[in-house]
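K.L.:
pasting the sequence and the predicted model now:
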Amino acid sequence: MSSSSHCCFSLLFFLLFHKISCSTDTITATLSVKDGEGETTIVSSNGTFELGFFSPGKSENRYVGIWYKNISVTTVVWVANRETPLNTTSGILKIIKPGILVLLNQDNTTIWSTNTSRSVQNPIAQLLDSGNLVIKDAGDGNEEKNFLWQSFDYPTDTYLPGMKIGWDFVTGHETFLSSWKSSEDPSTGEFKYSINRNGYPQNFLKRGSIVRYRSGPWNGFQFSGSLNSRQSPFYEIGFVFNPREAYFTNHLLQPVITRATLSWNGLLERTTWVDRTQRWVLYLNVPTDTCDIYKLCGAYGKCNIQTSPVCGCLDKFVPKNEADWLKADWSSGCERRTALSCNEGEGFLKYSGIKLPDTQSVWFNQTMTLEECKTRCLRNCSCMAYSNIEIRNGGTGCFMWFDELLDIRLVPNEGQDIYIRVAASELVSEVRSSGKKQKILIVTLLPLGGVLMLTLILVVYYRRKKKNSELKHEVSRWHNKGDYSNESSNNEFELPVFDLSTLNKATDNFLIGNKLGEGGFGPVYKGVLESGQEIAVKRLSKTSTQGQDEFKNEALFIAKLQHRNLVKMIGYCIEGEDKMLIYEFLPNGSLDSFIFDETQSRLLDWPKRFHIINGIARGLMYLHHDSRLRIIHRDLKASNILLDINMEPKISDFGLARSFGGNEIEANTNKVVGTYGYISPEYAVRGLYSVKSDVFSFGVLLLEIISGKRNTKFFDPDNDDINLLGHAWKLHKEGRSMELVEPHLSDTASLSASEVVRSIHVALLCVHQRPEDRPSMSSVIVMLNNEAGALPQARQPGFFTDDDAHSFNMNEFGSTNEISTTSLSTGEMTITRVDPC
């Protein structure tokens, strides 16, 4: 080959290679996107998104769309010409002056185009790393105000982080999601998800003109009563409402691939991409359940997903049509038990823990105080209810409803307070204080000529007769009067009281053969009610080290906190010397019976274990973050994790739990309770506990699930002074973490080494000696499931019992100050340490 030929060949090879290997994110006057032979695309600079021509499924139609480039499952997030497909592969997408993107067919007919209200000299179309296709002048940066047009203003069925859904009141432009017609037809389908601008903005999901779901108004933290709008560990929700615009948006907190899609069958689903399984995993969806159906229970009806039937009337209200109500036709709703008569002593009752009623017709003021709101509503006989708009900083703003209250559901831990107008005769309530019962009759008089209120309070005291009666009243008060952080003042949490005879019959008189196990509280029996429902009955033992306080604690916390990863309480019984708690029956028992048993442990492969780990983490995150009060379990361990028929984990045994107020982060006690091997250093040594105490226990539990070994019974033949935490730490430092895995797991094809190593690393972060160095449970969930994210460096764990270690050692504690009692049949030791200081 001649020198000149060689040079020509090299130049040709370079140009060919350069064209194949290099991609651009921009359409210019000289560079278009083409279909068919010589097909071209553009790719965002970070390689996440690609724009080009595609055909959905088996369809032969051609569309211009944007999709994830490096995801194995083709996932289209935007379609340009969804209503005007091409039927050939001759399409071309190009940019023309004054700044318009046009889609042309083979005879140069315009199939689809953008619009613009201004002109630029050198327009380009650029695909940003967010998935947003923008048109701008070539010399401008990526500031939104400089865009001539952007695809984020015209989404199809997919919401991407950074997108805004809502209204521009100045231009009248609305940004919303609309479903595809089918999985192979991206034309506009039946469903729309948007912000309704009537009254105070809310998100509506509609099928045509019919509302299927309403999010409720924004309350400063989330959309009122929307179970799925709470802040996530990997994205943050924001809401803007002012005279110029109203919209919600969110941005990512972690490098997670996530999207929300309005499916062609009417579900709004947020999914995340998992590299390990190469599939999209559902994170949340709306509608979530039956109670999300718009105005299912009619006016003044309340929907409670925990009851059957789900619909009931608010307290002081009765069904408007009793016959229809009995047939489960709740559309007629409820009405006041006592009719209103304006200016004759009417007042307001507080209802807590609810999704605020429809705000399409409310009057609102964003700066008014709650007291000002009440005064204004009381003056107007047509005002049926009032509430704060936002609940941050003690509450601000004023809603006033003048129509019937529609679409109310009970949201115990995330709902709001509303004050509803009732007749004077309904303003009779009972309160209890200082161990005595008080009956209070409140008569409110409102003269026609003014707002002077005269209140007459008649208080009658009487002594309680029996100890059990006191306890029943206490439990009843919590559940019926909303003493739990003022989250519920209705009867929606009324905990059923069981007769001893019913439980005797259900358990065959507590037959020894029905005994499931025994813990510090007492024995647990399986039972079957006459309805056929299987139950677990926890019976307080006469010799139990736990007593009335733990009984009340459990009745309070488990019944109030509703989450799929917390055990569900069904009721209680207090009769004679018997005190019992009744739970749902979980057929697979406790986690310790699987992971610490050589035979049973083989039933738990790695995917099942990882699922259990994530379930426990989600349950703890709910306790620590999503409940209005922070709940600290204080006794998280394998025996307190129960498994349902699908091996879904449920945290149980809240006898030692404590709650924190909104601004509290740490508390101190002179009585340390918990289980040896799981207690955090700061709690054992100084009596300080916080949510990070539970994080430490979770880290221990995570290592136990992976290794199949108890922390307290671990034995290292090479170093008998080391515990499981120390062993995991040494293996981690030496890059041998996989040696911690239970042996039989290593032989299975389902084991993900990267997932296991990551989980061990996260566990070691959780057992750091100092609580401030441990992650939150929301961060734990993100770290466990985001294989692409870097993890902080792990440090030596607390209670690392090695002769060379300088961290806390359980043997250094004054053993003379400790009282230990056996917990459950596992031989675990429950520590109660009374600090002499």
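P.N.:
Arrived safely, thanks for sending.

K.L.:
okay, CA-based contacts and neighbour counts for the rest of this
P.N.:
OK.

K.L.:
all helices of the stretch 201-350 of the chain, in order?
P.N.:
Using DSSP state H, counting those that start in this stretch, the helices of the stretch 201-350 of the chain run over 322-326.

K.L.:
from residue 692, how far out is residue 702?
P.N.:
15 Å (C-alpha to C-alpha, to the nearest Å).

K.L.:
how far off centre is stretch 14-30?
P.N.:
44 Å (C-alpha atoms, centre = their mean, to the nearest Å).

K.L.:
buried set for that stretch?
P.N.:
Within stretch 14-30, the residues that count as buried by 16 or more other C-alpha atoms under 10 Å are 25, 26, 27, 28.

K.L.:
how about stretch 376-389?
P.N.:
By 16+ other C-alpha under 10 Å, the buried positions in stretch 376-389 come out as 377, 378, 383, 384, 385, 386, 387, 388, 389.

K.L.:
nearest to residue 57 among the residues you listed?
P.N.:
Residue 57 lies nearest to residue 389 out of the buried residues of stretch 376-389, by C-alpha to C-alpha, at 45.7 Å.

K.L.:
for that closest one, give its distance to residue 356.
P.N.:
From residue 389 across to residue 356, the span is 10 Å (C-alpha to C-alpha).

K.L.:
now the common contact residues for those two.
P.N.:
Counting by C-alpha atoms under 8 Å, 6 or more residues apart in numbering, the residues touching both residue 389 and residue 356 are residue 217.

K.L.:
now distance to residue 421 too, for the buried residues of stretch 376-389, in TSV please.
P.N.:
Listed next are the buried residues of stretch 376-389 as TSV, based on distance: C-alpha to C-alpha, whole Å:
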residue	distance to residue 421
377	9
378	8
383	8
384	5
385	6
386	9
387	12
388	15
389	18
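
K.L.:
please compare the first structure with the one that follows:
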Amino acid sequence: MAAFSIFFFCFTISSHSLYTFAMTSDTIFMNQTITDGQTIVSAQETFELGFFSPGNASENRYLGIWYKRLATGTVAWVANRENPIRNKSGELTLQTDGVLVLRDSATNSIIWSTNTKGKTRNPVARLLDDGNLMVIDDEKDNGPENYIWQSFDHPGETKLPGMKLGWNFESGIVTNFTSWKSDDDPSQGPFMVYMNFNGLPQIYQNNGDVIQYRLGSWNGQAFTARPAARPNSIYRLEYVSNEREIYTKFDSINDSILSRLTVTPSGITGRYTWVNRTQGWFLFSAFNTDTCERYALCGVYGACDSTQSTSCGCLEGFTPKSQAQWDISDWTSGCQREVALDCGVREGFRKYRFMKLPDTRQSWYDTNMTLEQCNAKCRNECNCTAYATLNIKYGSGCLLWYEELIDMRVIPRDGQEIYIRMAASELGKVFCF
């Protein structure tokens, strides 16, 4: 949902790190070294790479990429986030084998490296106008996937247009996004946004080992927690699942508008756009905006409804497992069936409308089946608890659940339909809000 205030959060470069000398090139060549105080700048002066100190209190030095022409100083990527340099003795060198190495010249110790080696004849490291630092072989065909190493495969707290969140099966690279510890410390904080690949892939945000929020799975149009996402003039979402990789990304529609997705040290994940008039970042949309977005707030077979005075309720045909706990607004124990299942031939399914689909970690899916085939498969498997259409854009595909259903909420007008297995005596009603 759109935010109605400007939120000036960003990671910026402190004043004592601004004494830099921008080189004319966007490229680091083989055996070339960049020292603290030197930078390279992308062709259209969108991004700059060099050494900086974050915030206002830190004296530590980091190799990073920040916005150059607009939103000047907002940091988008940090190389050595877990291993700072204690002084201005940092040196970045591109070796002949295509490996970028960051050293502390005062101690001659390696602080960070890309740790990749390829058969290269003429490696170069180039900073692109999308904020991606790529190491390529300048004598080969340098298509979008023909690279030795790229910073987009190793994001920090910021997701830029074109960055993927997902898993490349061929390279084994899994990309996620992790908060800084604080505005002055870019080392990994407790908050992580990631894709889980058990069952139908879906996106979560964790605080340590605890799931805070589930954006859900892709339904052909949007993620199930955000089904009301509408086309806009700033960005478009894309979800790809094939034999090579599974990922989601967003791309800018208008390159003149800067947009980024960031998870802050306090755990706020939001999409920001740059506003020239105010010279600040505008919070365009955010996760975790209401109580119902807390993961599994209402327990199994419970549904959260932010329009009601009591957030949680049991689905029709279910009742609280512990009425005493529900009476004090502790809903985590969830709900239980009013009539138990017995796998009888007369069991069927009740349709519940306008729902955020439940957690899909214990699910199965098929992209080609019809809804009728989906019904038949679930009916014939006693441990199948529910089914739904996989792709609502085309009305195709089958999604099955095999465990108790959890983390549901009511999304008036824009939620999806789910068919939940019920005893014969419970059939014949439609659950809707």
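P.N.:
Everything's here; your move. Since we're looking at a predicted model, the values are computed, not measured.

K.L.:
can you give me the TM-score here?
P.N.:
Remark: TM-score between the superposed chains equals 0.91 [TM-score structural alignment, normalised by the length of the second structure]; 411 aligned residues with a C-alpha RMSD of 1.7 Å.

K.L.:
thinking again about what came up before, show me which pair in the buried residues of stretch 376-389 of the first structure is furthest apart.
P.N.:
Spanning the widest gap among those are 378 and 389, at 17.7 Å by C-alpha to C-alpha.

K.L.:
show me how far the top helix by length along the first structure is from its chain's centre.
P.N.:
With secondary structure taken from DSSP state H, the first structure has its longest helix at helix 3-21. Relative to its parent chain, helix 3-21 of the first structure has a centroid offset of 56 Å by C-alpha atoms, centre = their mean.

K.L.:
how big's the offset between the next helix or strand after it and the second structure?
P.N.:
Beyond helix 3-21 of the first structure in the direction of the C-terminus, DSSP states H and E gives the next helix or strand as strand 26-27. Compared with the second structure after fitting, strand 26-27 of the first structure has a mean deviation of 0.6 Å; criterion: mean C-alpha distance after the TM-score superposition for the first structure.

K.L.:
so where in the second structure does strand 26-27 of the first structure end up aligned?
P.N.:
Counting by TM-score structural alignment, strand 26-27 of the first structure lines up with residues 27-28 of the second structure.

K.L.:
can you tell me what sits against the matching stretch?
P.N.:
Stretch 27-28 of the second structure is contacted from outside by 34, 40, 94, 124, 125, 126, 127, using C-alpha under 8 Å, 6+ apart.

K.L.:
contacting residues around the third one?
P.N.:
Going by C-alpha under 8 Å, 6+ apart, residue 94 of the second structure touches 28, 29, 30, 31, 32, 33, 100, 101, 123, 124, 125.

K.L.:
burial of the residue nearest to it when sequence neighbours are not counted, as a residue count?
P.N.:
Excluding its sequence neighbours, the residue lying closest to residue 94 of the second structure (C-alpha to C-alpha, 6 or more residues apart in numbering) is residue 100, at 4.6 Å. Number of residues near residue 100 of the second structure (other C-alpha atoms under 10 Å) recorded here: 25.

K.L.:
I'd say residue 100 of the second structure and residue 79 touch.
P.N.:
No. With contact defined as C-alpha atoms under 8 Å, residue 100 of the second structure does not reach residue 79; the gap is 10.5 Å.

K.L.:
hmm, residue 313 of the second structure is touching residue 302, no?
P.N.:
Yes. Between residue 313 of the second structure and residue 302 a contact is recorded at 5.6 Å, counting by C-alpha under 8 Å.

K.L.:
please enumerate the helices of the stretch 451-600 of the first structure.
P.N.:
Using DSSP H, counting those that start in this stretch, the helices of the stretch 451-600 of the first structure run over 467-481, 500-506, 548-560, 592-595.

K.L.:
so which of the ones you listed is the most packed in?
P.N.:
Among these, helix 592-595 has the highest mean neighbour count (mean count of other C-alpha atoms under 10 Å), at a mean of 21.

K.L.:
how far out from the middle of the chain is the very next helix or strand once past it?
P.N.:
Per DSSP H and E, the first helix or strand lying C-terminal to helix 592-595 of the first structure is helix 606-621. Relative to the chain's own centre, helix 606-621 of the first structure is displaced by 15 Å; criterion: C-alpha atoms, centre = their mean.

K.L.:
what does stretch 134-154 of the second structure give?
P.N.:
Using C-alpha atoms, centre = their mean, the offset of stretch 134-154 of the second structure from its chain centre is 23 Å.

K.L.:
which residues does that stretch contact?
P.N.:
77, 98, 114, 116-118, 120-128, 132-133, 163-164, 173-175.

K.L.:
taking the centroid of the second structure, which residue is nearest it?
P.N.:
Nearest to the mean C-alpha position of the second structure, by C-alpha atoms, centre = their mean, lies residue 193 at 4.7 Å.

K.L.:
excluding its backbone neighbours, what's nearest that residue?
P.N.:
Using C-alpha to C-alpha, 6+ apart, the closest residue to residue 193 of the second structure is residue 205 (4.4 Å).

K.L.:
doesn't residue 196 make contact with the one you found?
P.N.:
No. With contacts defined as C-alpha under 8 Å, residue 205 of the second structure does not count as touching residue 196, sitting 10.2 Å away.

K.L.:
what about these two, which has more around it?
P.N.:
Under the criterion of other C-alpha under 10 Å, the comparison of residue 205 of the second structure against residue 196 puts residue 205 first, with 26 against 17.

K.L.:
that one -> the first structure?
P.N.:
Residue 205 of the second structure maps onto residue 205 in the first structure, with residues paired by TM-score structural alignment.
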